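Engineer: Sequence and predicted structure are below.
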Amino acid sequence: MELSAGWRALIEEYAAHLASGRGLSEHTVRAYSTDLRELAAAVEVEPGKVTLSRLRGWLADMSEAGAASSTIQRRVASVRGFFAWAAGEGLVGNDPATRLKAPKRGRRLPKVPTGAAIGDTIGAAEARVLEEGDPLALRDLALVEVLYSSGLRVSELCALGLGAVDRGRRSVTVLGKGGKQRTVPLGVPALTALDAWLGRRSEVASPASPDTVFLGARGGALDPRVARRVVHEATRAAGPGAEVGPHALRHAMATHLIEGGADLRSVQEMLGHASVATTQIYTHVTTERLRAAYRQAHPRA
């Protein structure tokens, strides 16, 4: 269905409001506009005649068509924002979306490499050090070891300052989300790999290099995209099906700690989660692993 003049004018005006009034990016404004055009085609009435019942029917149709929960959540946010704005500006008589709710988003369990897969990944990185022997191979081994040992976010790892590593306490201090500082333990293998890299960091550094632990190949700050590529390549080298990104190493660290008996609050502090509820996802991961082991091994499972 082609947009009516009424829908077209309102969507264009709302897009201008999002861009100039709220300073949203061009990509975000385009996504919101697309959601509203799809709504207009689905309800087949002018904006002022849209009812809550029609909006709920639109959501139901999307759900039956197999739309992802995250997609539905975003579209509900788009529609609620649009009608709140339109009603506030007096462009529609009332706001039909005030009671519109998206279905609760299902929580997906994160993909977590096993301890054996982590061992294979580190073994592949160590083999590269032996084969190539250059400082970047040492950097990459240290990067993988530190990510798995500490559970740092990749952005935290790239911003890690040279003074953040405390060898005496075997720990590293990082600035996490919201500017919150936390101290995280580091294992001996991670510290050993870190020392090996730092011993040759000067071969990569330049006078203009930042005072960060990890550097890019040309001596600049390590780009998070490069760090992700390093992890993908290291895990890919560990064998078929082993490839994961940096966040999976964070998941693995937390899951393996809980499997080993660490309490939830301690893991929460190490990960820098604001709420323990976020950390609880890893208890579900370990429970699923126990169930899988039970089903596989128990004769009457």
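Structural biologist: Arrived safely, thanks for sending. Numbers count the residues shown, from 1 in each chain.

Engineer: all contacts plus neighbour counts: C-alpha atoms, from now on.
Structural biologist: Will do.

Engineer: Contact partners for the residue most central in space within the chain?
Structural biologist: When CA atoms, centre = their mean is applied to the chain, the residue found nearest the centroid is His247 (6.9 Å). Residues in contact with His247 (CA atoms under 8 Å, 6 or more residues apart in numbering) are 153-154.

Engineer: alright, now check it against this:
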Amino acid sequence: MARYEENQLWQEFEPQQVKPVIEFLDYLAQQKNYSSLTIENYQRQLIKLLQFTKENALQNWAQVKPIHIRQLSAKHHRLGASAKTIALLLSAGRRFFEYLVFQERLQSNPAKGVKAPKIPKNLPKTVAVDQLSALLSGIDTSEEIGVRDLAIAELFYSSGLRLAELVRLNLDDLDINQATARILGKGRKERIVPVGRIALRTIKQWLNIRHIWLSGQADQALFITRQKNRLTPRSIQKRMEYWGKVVGLNGRLHPHKFRHSCATHILESSGDLRAVQELLGHANLSTTQIYTHLDFQQLAKVYDSAHPRAKK
């Protein structure tokens, strides 16, 4: 718990208010195995909640009522916070109060039932199949770094990995004989994903170069730099952006576009939403369903251009 208690941000609040928050964050870290980034996000939102209780002279958590949570939401709306930001704040508060109810410190959750503003759906940005083929063909493999970058791009597109998942990949996570990879996803949940034939071929080529770069040193990271270090998320982002510019791809090429494109192209071909959910490691099918909206957009374009009565 020391990591939270040492935070100077707590010092402006009453200890009896802060202590349950610190214990909740520790619970997320120790019991729920949440990542440090997720815990930092919770901490940021709960500090806003603490500030609100201080401004409204709410001296303990039992004094917080649903009307206060609505006022909190309204306050941040007036300050210009986006619907997504307010939703994150309410979600963090709801989870915190659930924890207090579970601990029998509160009788009820004041944030339960308080709805966040409706968040507009932003459809994931994808790359068309022909553009992705041009990109993957356009990565120059005459140099060793190009072989590595092509293996990264092919694996992104083949298996729909998140950037953090690819960065974490170790050599023993890859099963070349079975053409699969073991992925550590969000919430430290493991899943096994298939690795396509072309991606597997480029990875094998990279492994030969990786062996030379390591010069006999032992390292588990699948993708490394010439300095024998594990590639960082920012390094991979910059390399993919570089190749996007080289081949003249429209828009900035972010690693997540490979993931979105993988999901969309599989769904367009198979229509199997459950399979895409398993591949992407989504906990809820509703998260995967956003790709059906993309599929519908494509259908609408085809309809508009092909149906005799679509336009006059």
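Structural biologist: On my side now, so go ahead. For clarity, every value in this text was computed on a predicted model and none was experimentally measured.

Engineer: Now which residue in structure 2 aligns to the residue nearest to the centre of structure 1?
Structural biologist: Aligned against structure 2 by TM-score structural alignment, His247 of structure 1 finds its counterpart in His256.

Engineer: ok, now how distant is Ala234 of structure 1 from Leu160 of structure 1?
Structural biologist: Ala234 of structure 1 sits 21 Å away from Leu160 of structure 1, taking CA to CA, to the nearest Å as the criterion.

Engineer: Locate the residue nearest to the centre of structure 1 within the secondary structure: which element?
Structural biologist: Take DSSP states H and E as the rule and His247 of structure 1 turns out to sit in helix 246-259.

Engineer: Same question for Leu37 of structure 2.
Structural biologist: With the criterion set as DSSP H and E, the secondary-structure element containing Leu37 of structure 2 is helix 36-55.

Engineer: quick revisit: how big is the offset of the helix holding His247 of structure 1 relative to structure 2?
Structural biologist: On superposition with structure 2, the average gap between helix 246-259 of structure 1 and its aligned counterparts reaches 1.1 Å (mean CA distance after the TM-score superposition for structure 1).

Engineer: Sort out which residues of that helix are buried, please.
Structural biologist: Applying a neighbour-count criterion of 16 or more other CA atoms under 10 Å, the buried positions in helix 246-259 of structure 1 are 246-259.

Engineer: Likewise for stretch 155-174 of structure 1?
Structural biologist: For stretch 155-174 of structure 1, burial by neighbour count (16+ other CA under 10 Å) applies to 155-161, 165, 171-174.

Engineer: just stretch 195-203 of structure 1 next, same as before
Structural biologist: Using 16+ other CA under 10 Å, the residues of stretch 195-203 of structure 1 that count as buried are 195-198, 201.

Engineer: what's the spacing between the helix holding Leu37 of structure 2 and its chain's center?
Structural biologist: Centre-to-centre, helix 36-55 of structure 2 and its host chain are 20 Å apart (CA atoms, centre = their mean, to the nearest Å).

Engineer: Whichever strand or helix holds Ala127 of structure 1 packs against which elements?
Structural biologist: According to DSSP H and E, Ala127 of structure 1 maps onto helix 115-132. In this structure, helix 115-132 of structure 1 makes packing contacts with helix 135-150, helix 224-237, judged by 3 or more CA pairs under 8 Å, 6 or more residues apart in numbering; DSSP states H and E.

Engineer: Quick one, which of these gets closest to Val50 of structure 1.
Structural biologist: Taking CA to CA, helix 224-237 is the member of these nearest to Val50 of structure 1, at 44.1 Å.

Engineer: between that closest one and helix 246-259, how many degrees?
Structural biologist: Compare the direction of helix 224-237 of structure 1 with that of helix 246-259 by axes from the mean of the first three to the mean of the last three CA atoms, to 10 degrees and you get 60 degrees.

Engineer: In structure 2, which residue range corresponds to helix 224-237 of structure 1?
Structural biologist: Helix 224-237 of structure 1 maps onto residues 233-246 of structure 2, going by TM-score structural alignment.
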